[in-house]
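[1] build me a model:
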Amino acid sequence: MSTEATQTTVLVVDDDHANQESVARIFQREGLATLCASNGAEAIELLRRPEVAVMVTDLMMPGIDGQELLKTARAMRPDVEVVLMTAYATVETAVAAMKDGAYDFITKPLKRHSLVKAVQKALEKQALVAENRDLRAQIEALGGQGSRLMVGQAPAFRALLEMLKQAAPATATVLLQGESGTGKELAARFVHEQSPRARKPFVAINCGALPESILEAELFGVEKGAFTGAVMRREGRFERANGGTLFLDEIGEMPLSAQVKLLRALQEGEIERLGGTQTIKVDVRVIAATNKDLQKEVAEGRFREDLYYRLNVVSVRIPPLASRREDIPLLADYFLRRFAQKNGKNVRAFSAEALAALENYAWPGNVRELENAVERAVVLCKGDIIEKSNLPEDVVRGPQGAAGHVIISIGTPMEEVERRMIHETLRHTRGDKTMAARLLGIAARTIYRKLERDAEISEGDRALLPKEK
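    Just a heads-up that it's a prediction; the model follows:
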């Protein structure tokens, strides 16, 4: 028995015709289309049909049994989830089925609730996989250069992406510097995903979010009895990241006592758990991130100089959103699609006024602030177009994005202040570097050199650079 439909279809495979019909009816009553097969050969033919999403098959059948059919299905249609039915369930057969890629294992006599729940969960997993695949495709289309995690086209962003790609294959530590909200963890994940360690763990910890004692326990692990409440041995982030990458966010907030232990871990490739005496070897690549000027922190005694040099092997600066304004429409559109899908809303685009407001705002909170603003707009949007009124009040009012003004947060490194001033002045002069230099009271060659340092200078402009004597 079968029902023909283009909707999501469950393929039922059982050599017992009565059981086959009974199972098919259960799914039909749940609003699902079904196809039925009496043996493995028939099932293999039906698996070629694109509407088949889940296969529910008996394990014990003559000819091609359920185990062999499962392996064939995983090879032919890895997107199809498989649920096995059997009256001869053992722990060994269940484990073997799961290893071969079965989604679930149902024992006979069959219960309607168990069958329906297993197939619903399989369909939910399938939908989640499809959603993630679609999002990755969107990011690739927006980010270019095969990027699966980063979105942007601006020269500053492309220079960043190229540097991250160059750093990825190495084992050297990487120090990511930039304002809050610029996407430092995203950059760290990108390096990990592009590295030989991509299939190993990526473990992150925020060094500024935990008290000193808890931070050390989280990083290096704890032996039973190390302190009150330590009732069992616990691995730290270094051990969990073994073979992979450890991301230390807000490294500038790490207490000096923890810095000493971190330095040893980086130098020797070994750690000791709190309360322990055993030395544990670890193979971990460390990527650290900060929004502080670590050289200033070193000068003022708040950060160890030897640790700074150990971390600063490959230094990468993440540009603020204000210096990659061309990317605002791309990022906004990406966030719109993501949050529309997440909230089940048919929101398609921004009005011209809304997009202009986004482009003119200064975004002191960088990409994170833009993401939050678009999510709010999607939630509040009543139609399919986001209007200016759906945006946060600060963005609508736009005082921070007014022409001729640059907002600099207290504590921003001087190098970053200079970069922001040059970018905003060039934006004001529509790229005229001579006029920008005159407005800033600096030599034109200074602008050229700073742009060259940031990899944001064209070959034509590079020829204008004065030769070093």
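
[2] from here on, contacts and neighbour counts on C-alpha atoms
    Fine.

[3] using just helix, strand and coil, how would you label the residue lying closest to residue 142 once chain neighbours are set aside?
    Of all residues not flanking residue 142 in the chain, residue 151 sits nearest, at 5.7 Å (C-alpha to C-alpha, 6 or more residues apart in numbering). Classification of residue 151 by DSSP: H, G, I helix; E, B strand; the rest coil places it in coil.

[4] how close does residue 151 sit to residue 458?
    22 Å (C-alpha to C-alpha, to the nearest Å).

[5] settle it for me: which of the two has more neighbours?
    residue 151 (22 against 12; other C-alpha atoms under 10 Å).

[6] I'd like the structure of this one too, to check against the first:
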Amino acid sequence: MKEKILIVEDEFIVANDLRIILVKAGYNVCGTASSVDAAKLLIASKKPDWVLLDIILRGEETGIDLAWELREKKIPFLYISANTNQSILEAVKETQPYGFMVKPFRERDLLVMLDIARYRYTLENKEPDTIPEVLPNTEGIIGLKDVLEKIYVVAPSESAVLILGESGTGKEKTAHAIHHLSARRNMPLVTINCAALPASLIESELFGHEKGAFTGANSKRLGKFEQASRSTIFLDEIGELPLDSQAKLLRVLQEKEIERLGSNQTLKIDVRVIAATNRNLEKEVADGRFRLDLYYRLNIFPIELPPLRKHKEDIEELANYFLQKYAQKAGKKVNSISEQAMKQLIQYNWPGNVRELEHLIERNVLMATGNEINRIEMPEMTTVYEDESRIKTMEEIEREHIMKVLKTCNGKVFGPGGAAEILNLPATTLYSKMKKLGIKQGYV
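    Sure thing, here's the model as predicted:
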């Protein structure tokens, strides 16, 4: 018998359809609930292994509210919902579910999502070897302990990895780190930027072509998947791939074989796939721009890279790392950044993330005339204040107030005596504010 599943869904017909599908597939459905209060009673009495969770339920509390409690109880969950607006998806992502399916759905998609979710949960919760303080082959990934731990866990496996994050957060460095810690490290990582491919050449670039396959095909060409045989392929900006190309990529991932353009011969491939995007793929799926089945195939083990403004505590270490790197490269003796210059870096909001910081440090190393960088010419969009008596912005005041409350609660956000209760805010609202203001529970 497979795991016990609790269904939390306020529409009887949908809940019943889910129950029938799951029982037919061999799962033990231990109950259904139409509200958060009813779900809590069933969770206490039935102790489910998994929860399928709708967002809009009967009563005042939502599925997102229940999700935070499930996280505290370490019960894995998946969302099944028709709500796909941006604010809902952002709140959903904060709760770190193991899947999100948009209604209506096919039976096959539900079961595939569950299989992948169960595999991810097993992979994330297996007893790892001792993780070293400094991982080899993770050059340039500074701080981000959670990210490094995920890299260490997933690298030795053959699982597909989906790296998520804004431009400049280090997605390609993360892909290189996974590859270089894997059993395929002795073969080169093959990289392709899906956003840079003309639509007419995507299939040829990915899968290759035979001589004469189309006008201008003057010789046989091996595609990126063939070049990555027994190695890893990194599909950067996968969210930019057109729908027809997504269908062809899905077939390759499912069948583990390719056909060159102009050939009727299938070739078996042994390739590990790492993909990356700065798009919200759940939103792209909901809007019909990205295939749900391809999303499942790629999203087996997601790694989300936070923007630099959300981990400013790492700026000093990152800046000094880039300082040493580019001073050595330029043959210069500059070896420190002044306190005032570092303050400038920390106060800036970094829309270009780590890449922007790296380029800024490189320029200032080249311009430095002594052993220390004393002041940095920041981009015009930021304002750096030297007067400590200046009037603070509302955002700064709000951040300081939330930080103060969190410290009095020893970092507890949810539940009795938590910061959400003291601030008289729903926990979901407080988590959203913390994310916006760059506050992490780990350093309050």
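
[7] now the TM-score, please.
    The TM-score (TM-score structural alignment, normalised by the length of the second structure) is 0.60; 299 aligned residues with a C-alpha RMSD of 3.6 Å.

[8] follow-up on the earlier one: the residue nearest to residue 142 of the first structure contacts residue 145, correct?
    No - with contact defined as C-alpha atoms under 8 Å, residue 151 of the first structure does not count as touching residue 145 (10.3 Å).

[9] overlap in contacts, the two.
    Common contact partners of residue 151 of the first structure and residue 145 (C-alpha atoms under 8 Å, 6 or more residues apart in numbering): none.

[10] and residue 320 of the first structure? What does it align with in the second structure?
    By TM-score structural alignment, residue 320 of the first structure lines up with residue 307 in the second structure.

[11] ok, residue 365 of the first structure next?
    Using TM-score structural alignment, residue 365 of the first structure pairs with residue 352 in the second structure.

[12] in terms of helices and strands, where is residue 202 of the second structure?
    helix 202-207 (DSSP states H and E).

[13] same deal with residue 11 of the first structure?
    strand 9-13.

[14] the following helix or strand past that strand aligns to what range in the second structure?
    Of the helices and strands lying after strand 9-13 of the first structure in sequence (DSSP H and E), the nearest is helix 17-29. Under TM-score structural alignment, the alignment places helix 17-29 of the first structure onto no residue of the second structure.

[15] in helix 17-29 of the first structure, what counts as buried?
    20, 21, 23, 24, 25, 26, 27 (16 or more other C-alpha atoms under 10 Å).

[16] can you count the residues close to the residue nearest to residue 166 of the second structure when sequence neighbours are not counted?
    Once flanking residues are discounted, residue 166 of the second structure sits nearest to residue 278: 4.8 Å by C-alpha to C-alpha, 6+ apart. By other C-alpha under 10 Å, 20 other residues sit near residue 278 of the second structure.

[17] list the buried residues of stretch 448-460 of the first structure.
    448, 449, 450, 451, 452, 454, 455, 456, 457.

[18] kindly check the end-to-end length of it for me.
    11 Å.

[19] what of stretch 344-356 of the first structure?
    End to end - C-alpha to C-alpha - stretch 344-356 of the first structure spans 26 Å.

[20] pick out the residue closest to the middle of the second structure.
    When C-alpha atoms, centre = their mean is applied to the second structure, the residue found nearest the centroid is residue 304 (2.3 Å).

[21] I'd say it and residue 166 touch.
    No - using C-alpha under 8 Å as the test, residue 304 of the second structure is too far from residue 166 to be in contact (9.4 Å).

[22] please consider this matter closed, and thank you.
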